[in-house]
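> pasting the structure only:
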């Protein structure tokens, strides 16, 4: 089943009305943004939003996420801007990835350009390497252990491990596109051929179900997980403090979002 862009826009507008918020930015995350969706892949829509200014004038903490149940392949949830800005202090990889997604559904450029300007200075090689390693290790443990495995899950271990390799080599946030990671970091040979063949099958729409494990890929994954378990603690903590920019940016974006009311 295919979701139209207009369906996603309608859902975002409905959220704005029901929650009385302004959506600053909405994008695709997950396999569609990474470049390897299958026929049954969800549309993973993620967004940043702000409430009206008075909503923030409370002594009580309030819920800072909006989540919608998955329906018709549409998975939509978002973070309040204040939550997102706090996460820049931790060099949060999902947030950094959202802001460079190649598929954008909605954007207030005056706001998102300011938010995006925090990405480079807040990027921490150590924090992001640990994040991707944790993702790779968990997916490998859960999906790729037996003689028969769910083949599409290879990409959910390959991509974070290639992200670790990108950070180690270039010292920057990895690109979203799996093809870019693969073409840059995997040398021609048996491993690259196996990955290319699997990727071609997935992109063609063939459903990758339970199949015999691909030994050359499993060996690579095990080696890389072991390597980055040793290497991650040695990665430089390159993130700079952006604390002095957070309050002014929050106030500026909040005013811009509601200036017409």
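Arrived safely. Values in this document were obtained by computation on a predicted structure and should not be read as measured data.
> only C-alpha atoms from now on, for both contacts and neighbour counts.
Will do.
> how far away from the center of its chain is stretch 144-156?
Relative to the centre of its chain, stretch 144-156 is centred 21 Å away, using C-alpha atoms, centre = their mean, to the nearest Å.
> below is structure B, check it against A:
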């Protein structure tokens, strides 16, 4: 497992009721600012049998499981392959970050095919996802004063800017610090977050942070306007064929 975690998560994969096509680590570990008490966010794709899709009952397309393992809270969320691909095609940056996470717990051929098709899903309109997510996290920061939503605000804006400029889905905040207009105090905020998952952003100048967030919104707007990303995804047919083939192969 290529992840900053010292636990074997293989048994978690084996215990799932249907095969997992992949599972990766998301959340704070992926974003580069985990705390000593952060939970482990596992995300992935399961494969429902054909019988569950053609029967009378609605299939269980999304599954969530939370449990405690040796004092660490584990959070596993998986989607059936068809639902996950539909989310990919809805300009959802969040699921692409999960798919492309370098913190891989379980993988296989289908995972590799999805990763290979991911560039054909990216569009200039993914900026809307990151713009909206950043605004939501900023409102949460203003309400709670917690450091976590403040870091999420900066992370999502910088991820969106990098995507618009380079076509790269990069969710790791420390890697994004060299992005144009990234505030110089972000490393200190990342270091402070390591002490407590829900710690307050004490010492943060909220007026300065607000100005920096507004400036990054403008950079994201400008980056979207000049982006070379296309207007539409180009891999609908290929993804559709993948879903059918993998399902029938079981």
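The structure has been received and is ready for your questions. Predicted model only: the values in this text are computed from it and were never measured.
> and the TM-score between them?
Here the TM-score for the pair of chains, by TM-score structural alignment, normalised by the length of the second structure, is 0.83; 241 aligned residues with a C-alpha RMSD of 2.8 Å.
> what's the neighbour count on residue 38 of the second structure?
Counted with other C-alpha atoms under 10 Å, the neighbours of residue 38 of the second structure add up to 20.
> alignment lookup: it to the first structure.
Counting by TM-score structural alignment, residue 38 of the second structure lines up with residue 41 in the first structure.
> from residue 157 of the first structure, how far off is that match?
Separation of residue 41 of the first structure from residue 157 of the first structure (C-alpha to C-alpha, to the nearest Å): 17 Å.
> got it, and residue 177 of the first structure?
14 Å.
> now do residue 74 of the first structure
Plainly put, residue 74 of the first structure is 23 Å away from residue 157 of the first structure if you go by C-alpha to C-alpha.
> between those two, which one's more packed in?
Set residue 74 of the first structure next to residue 157 and count neighbours by other C-alpha under 10 Å: residue 157 wins out with 25 against 19.
> trace the more buried one over to the second structure, please.
The alignment partner of residue 157 of the first structure in the second structure, by TM-score structural alignment, is residue 153.
> am I right that that match is in a helix?
Yes: counting by DSSP: H, G, I helix; E, B strand; the rest coil, residue 153 of the second structure falls inside a helix.
> surely it is in contact with residue 139?
No: using C-alpha atoms under 8 Å, residue 153 of the second structure is not in contact with residue 139, being 9.4 Å away.
> residue 64 of the second structure against residue 80, yeah?
No: counting by C-alpha under 8 Å, residue 64 of the second structure does not reach residue 80; the two are 11.9 Å apart.
> looking at those two, which is more packed in?
Shown here are residue 64 of the second structure and residue 80; by other C-alpha under 10 Å, residue 80 has more neighbours (22 against 11).
> for the second structure, which segments count as helices?
10-14, 27-31, 50-54, 81-88, 93-99, 109-117, 126-144, 147-166, 173-176, 186-193, 206-226, 236-249 (DSSP state H).
> got the contact list for the third one?
Around helix 50-54 of the second structure, the neighbours that count as contacts under C-alpha atoms under 8 Å, 6 or more residues apart in numbering are 58-59, 247-248, 250.
> among these, which one sits closest to residue 122 of the second structure?
Nearest to residue 122 of the second structure out of the contacts of helix 50-54 of the second structure is residue 247 (C-alpha to C-alpha; 24.3 Å).
> re earlier: list the contacts of the match of residue 157 of the first structure.
Here residue 153 of the second structure is in contact with 133-135, 137-138, 213 (C-alpha under 8 Å, 6+ apart).
> and these, which are buried?
The neighbour-count criterion (16 or more other C-alpha atoms under 10 Å) marks 133-135, 137-138, 213 among these as buried.
> ok, back up a step: so the match of residue 38 of the second structure sits against residue 75, correct?
No: contact criterion C-alpha under 8 Å: residue 41 of the first structure and residue 75 do not qualify, at 10.2 Å.
> list residues touching both of those two?
With C-alpha under 8 Å, 6+ apart applied, the contact sets of residue 41 of the first structure and residue 75 do not overlap.
> quick one on the thing from earlier: the helices of the second structure: which one's closest to residue 44 of the second structure?
With C-alpha to C-alpha as the measure, helix 93-99 is the member of those nearest residue 44 of the second structure (7.2 Å).
> mean per-residue distance, that closest one versus the first structure.
The superposed helix 93-99 of the second structure is, by mean C-alpha distance after the TM-score superposition for the first structure, a mean 1.2 Å from where its aligned residues fall in the first structure.
> what comes into contact with that helix?
24-26, 43-44, 84, 87-88, 111, 114-115, 118, 126, 129-130, 169-171.
> corresponding residues in the first structure for it?
Under TM-score structural alignment, the match for helix 93-99 of the second structure is residues 93-99.
> give the buried residues for the matching stretch.
Here stretch 93-99 of the first structure shows 93, 95-99 as buried, counting by 16+ other C-alpha under 10 Å.
> distance check, the nearest residue to residue 119 of the second structure once chain neighbours are set aside against residue 128 of the second structure.
Using C-alpha to C-alpha, 6 or more residues apart in numbering and skipping the chain neighbours, the partner closest in space to residue 119 of the second structure is residue 167 (7.6 Å). In this view, residue 167 of the second structure and residue 128 of the second structure are 15 Å apart by C-alpha to C-alpha.
> repeat that for residue 122 of the second structure.
Counting by C-alpha to C-alpha, the gap from residue 122 of the second structure to residue 128 of the second structure is 12 Å.
> list the residues that contact the counterpart of residue 137 of the first structure in the second structure.
Under the alignment (TM-score structural alignment), residue 137 of the first structure pairs with residue 135 in the second structure. Residues counted as contacts of residue 135 of the second structure (C-alpha under 8 Å, 6+ apart) are residue 153.
> what's the match for residue 115 of the second structure in the first structure?
By TM-score structural alignment, residue 115 of the second structure lines up with residue 116.
> how many neighbours does that match have?
Neighbour count of residue 116 of the first structure, defined by other C-alpha under 10 Å: 15.
> so for residue 122 and residue 128 of the second structure, which sits in the more crowded spot?
Neighbour tally, residue 122 of the second structure and residue 128, criterion other C-alpha under 10 Å: the higher count belongs to residue 122, 28 against 17.
> does that one touch residue 91 like I think?
Yes: at 7.1 Å, residue 122 of the second structure counts as touching residue 91 under the criterion of C-alpha under 8 Å.
> give me the distance between residue 87 of the first structure and residue 79 of the first structure.
Separation of residue 87 of the first structure from residue 79 of the first structure (C-alpha to C-alpha): 10 Å.
> now do residue 27 of the first structure
For residue 27 of the first structure, the distance to residue 79 of the first structure - C-alpha to C-alpha - is 12 Å.
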